[in-house]
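In: Sequence isn't available, so here's the structure alone:
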């Protein structure tokens, strides 16, 4: 049975890819066949193979299945700005229905554990009156929330969880990711973690300390994906 989850964050730059790759690593270490999709990515770089996104390449490194880049990241945009603005600048149209089809193709590809990683936060626009959150809604995917541990994260996390529930999707779990170094570490971190554990309606899958190496394998050691792997979704 394939278990598929959509990964979103409380904001941009909160470590969605780091956490997604770490979850793929942890699931792979447990013997599962894993795959991932980064449907839309901006900030891509031109290479001899075409536009490539470092987040999508990280997911490809972490998962056990071998998929072509275009299937992992079907919409690659060069400008490092909001996807819908980047698409307008390069004359492309972001079609949620096409993204649904690509995700379903990966989901039906034989993997045991599949992650679909979003861009930015939950309500990222793709087109007028269309949002990236429409994708997990159409696919009926449970959601994993990455909480960037910084001042304001409780409000951001609770509002995001509320929006996910209002969209009719379950919050399958959340990860606390410390994104600031020692000199800018979050004050009263333990108290904030306790508040999040109390108020978020889903299990905490792990607390990841700040990691300046950026190596997702370090993060995998701090995650427990068992609540996801034991679910029926």
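Out: Nice, I can see it. Everything numeric in this text was worked out from a predicted model, so none of it was measured.
In: rest of the way, CA atoms for contacts and neighbours
Out: Noted.
In: Give the helix, strand or coil label for residue 22.
Out: Three-state assignment for residue 22 (DSSP: H, G, I helix; E, B strand; the rest coil): helix.
In: mind listing what it touches?
Out: Residue 22 is in contact with 62, 216, 217, 218, 219, 220, 223, counting by C-alpha atoms under 8 Å, 6 or more residues apart in numbering.
In: Okay, it and residue 155: tell me how far apart.
Out: 25 Å (C-alpha to C-alpha, to the nearest Å).
In: Could you do residue 204 as well?
Out: 17 Å.
In: quick one, which of these two is more surrounded?
Out: residue 204 (21 against 12; other C-alpha atoms under 10 Å).
In: wait, that one sits on residue 195?
Out: No - using C-alpha atoms under 8 Å, residue 204 makes no contact with residue 195, being 11.9 Å away.
In: Residue 51 should be in a strand, yeah?
Out: Yes - Residue 51 sits within a strand when classified using three-state DSSP.
In: Show me where the chain has its strands.
Out: Along the chain, counting by DSSP state E, strands occupy 3-9, 34-37, 40-41, 45-47, 50-52, 75-76, 113-117, 125-127, 130-131, 143-148, 171-177, 204-208.
In: how about the ones you listed in CSV, adding distance to residue 107?
Out: Below are those laid out as CSV (distance: least, C-alpha to C-alpha, whole Å):
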stretch, distance to residue 107
strand 3-9, 7
strand 34-37, 8
strand 40-41, 17
strand 45-47, 27
strand 50-52, 22
strand 75-76, 18
strand 113-117, 7
strand 125-127, 22
strand 130-131, 21
strand 143-148, 15
strand 171-177, 18
strand 204-208, 22
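In: Structure two is appended below for comparative analysis:
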């Protein structure tokens, strides 16, 4: 089992955080000590003396050990826009993120790093998700939001991960709609055209139930 994974998505709002926490639960059920990290987050609210992102707070809540918020999310920006805009004059440092990731690795059996947006989305003015995943040298798990257009997004994302010479450990399908037309046919086509295992299908839920969702993944 890898000591960590990089979680990326076919787009923004495709269920990366739910998928990350689901994977954390599945690994914890195997007896592993697991933590999640969201290095860069935009769209934060002022909470208990600092800018905090709801997704990152969930990762903090579901970690196997108690962690300070900044250990999970070193770069938190207020504006709900692309991080390279939200960061303003703040330089998002790869060295800072890598150092914090290495600390988390010493505290856990497996560290899941959740990117922001899609594979080539920027994390700052001089860093994107692909560059971060390459620097961390983590196997990648691709979260595919199942909706119209997802086949193209999934295949392009997988192609880009492969071109970066990183291992795509698998992909997760997230059912974003209660009743997507031709869901099974779309799922089957992606399975046939992506040379990475389908790790699970997360069914549509109004509210998260991570124990239930963990029953639908294999890692």
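Out: Thanks, I have the structure now. Predicted, not measured: the structure shown is a model, and the values here were computed from it.
In: quick one: common contacting residues for residue 204 and residue 195 of structure 1?
Out: Taking C-alpha under 8 Å, 6+ apart as the contact criterion, no residue touches both residue 204 of structure 1 and residue 195.
In: The closest residue to residue 53 of structure 2 other than its chain neighbours - how many residues pack around it?
Out: Counting by C-alpha to C-alpha, 6 or more residues apart in numbering, residue 53 of structure 2 lies nearest to residue 44, which is 4.4 Å off, once chain neighbours are set aside. Residue 44 of structure 2 is flanked by 18 other residues according to other C-alpha under 10 Å.
In: again with residue 80 of structure 1
Out: Neighbours of residue 80 of structure 1 (other C-alpha under 10 Å): 13.
In: thought it was touching residue 42?
Out: Yes - here residue 80 of structure 1 lies in contact with residue 42, judged by C-alpha under 8 Å, at a distance of 5.2 Å.
In: Mind listing the shared neighbours of the two?
Out: Common neighbours of residue 80 of structure 1 and residue 42 (C-alpha under 8 Å, 6+ apart) are residue 86.
In: Now tell me what touches stretch 203-213 of structure 2 from outside.
Out: 18, 21, 22, 25, 174, 175, 176, 177, 178, 202.
In: can you tell me which residues contact the first one?
Out: Contact partners of residue 18 of structure 2, counting by C-alpha under 8 Å, 6+ apart, are 208, 210.
In: just the fourth one next, same as before
Out: Taking C-alpha under 8 Å, 6+ apart as the definition of contact, the neighbours of residue 25 of structure 2 are 210, 211, 214.
In: filter those to the buried ones?
Out: 210, 214 (16 or more other C-alpha atoms under 10 Å).
In: what's the closest of the contacts of residue 25 of structure 2 to residue 1 of structure 2?
Out: residue 214 (17.3 Å; C-alpha to C-alpha).
In: ok, the counterpart of that closest one in structure 1 to residue 175 of structure 1 distance?
Out: Aligned counterpart of residue 214 of structure 2 in structure 1: residue 220 (TM-score structural alignment). Distance of residue 220 of structure 1 to residue 175 of structure 1, given as C-alpha to C-alpha: 11 Å.
In: Name the residues contacting each of these two.
Out: With C-alpha under 8 Å, 6+ apart, residue 220 of structure 1 and residue 175 have common neighbours residue 19.
In: List the contacts of stretch 149-166 of structure 1.
Out: Contacts of stretch 149-166 of structure 1 (C-alpha under 8 Å, 6+ apart): 10-11, 122, 143, 145, 147, 170-171, 176-180, 185-186, 189, 192, 195-196, 199-200.
In: Serialize the contacts of residue 22 of structure 1 to CSV and add fields for distance to residue 118 of structure 1.
Out: Output for the contacts of residue 22 of structure 1, formatted as CSV (distance: C-alpha to C-alpha, whole Å):
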residue, distance to residue 118 of structure 1
62, 17
216, 17
217, 21
218, 22
219, 19
220, 20
223, 20
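In: What is the nearest of those residues to residue 74 of structure 1?
Out: Distances from residue 74 of structure 1 to the contacts of residue 22 of structure 1, taken by C-alpha to C-alpha, are shortest for residue 62, at 18.1 Å.
In: before we move on, back to that, among the contacts of residue 25 of structure 2, which one lies nearest to residue 109 of structure 2?
Out: residue 214 (18.1 Å).
In: Next up, the contacts around the closest one.
Out: Taking C-alpha under 8 Å, 6+ apart, one finds 22, 23, 25, 26 in contact with residue 214 of structure 2.
In: One more pass at 10 Å, please.
Out: 19, 21-29, 200-202 (C-alpha atoms under 10 Å, 6 or more residues apart in numbering).
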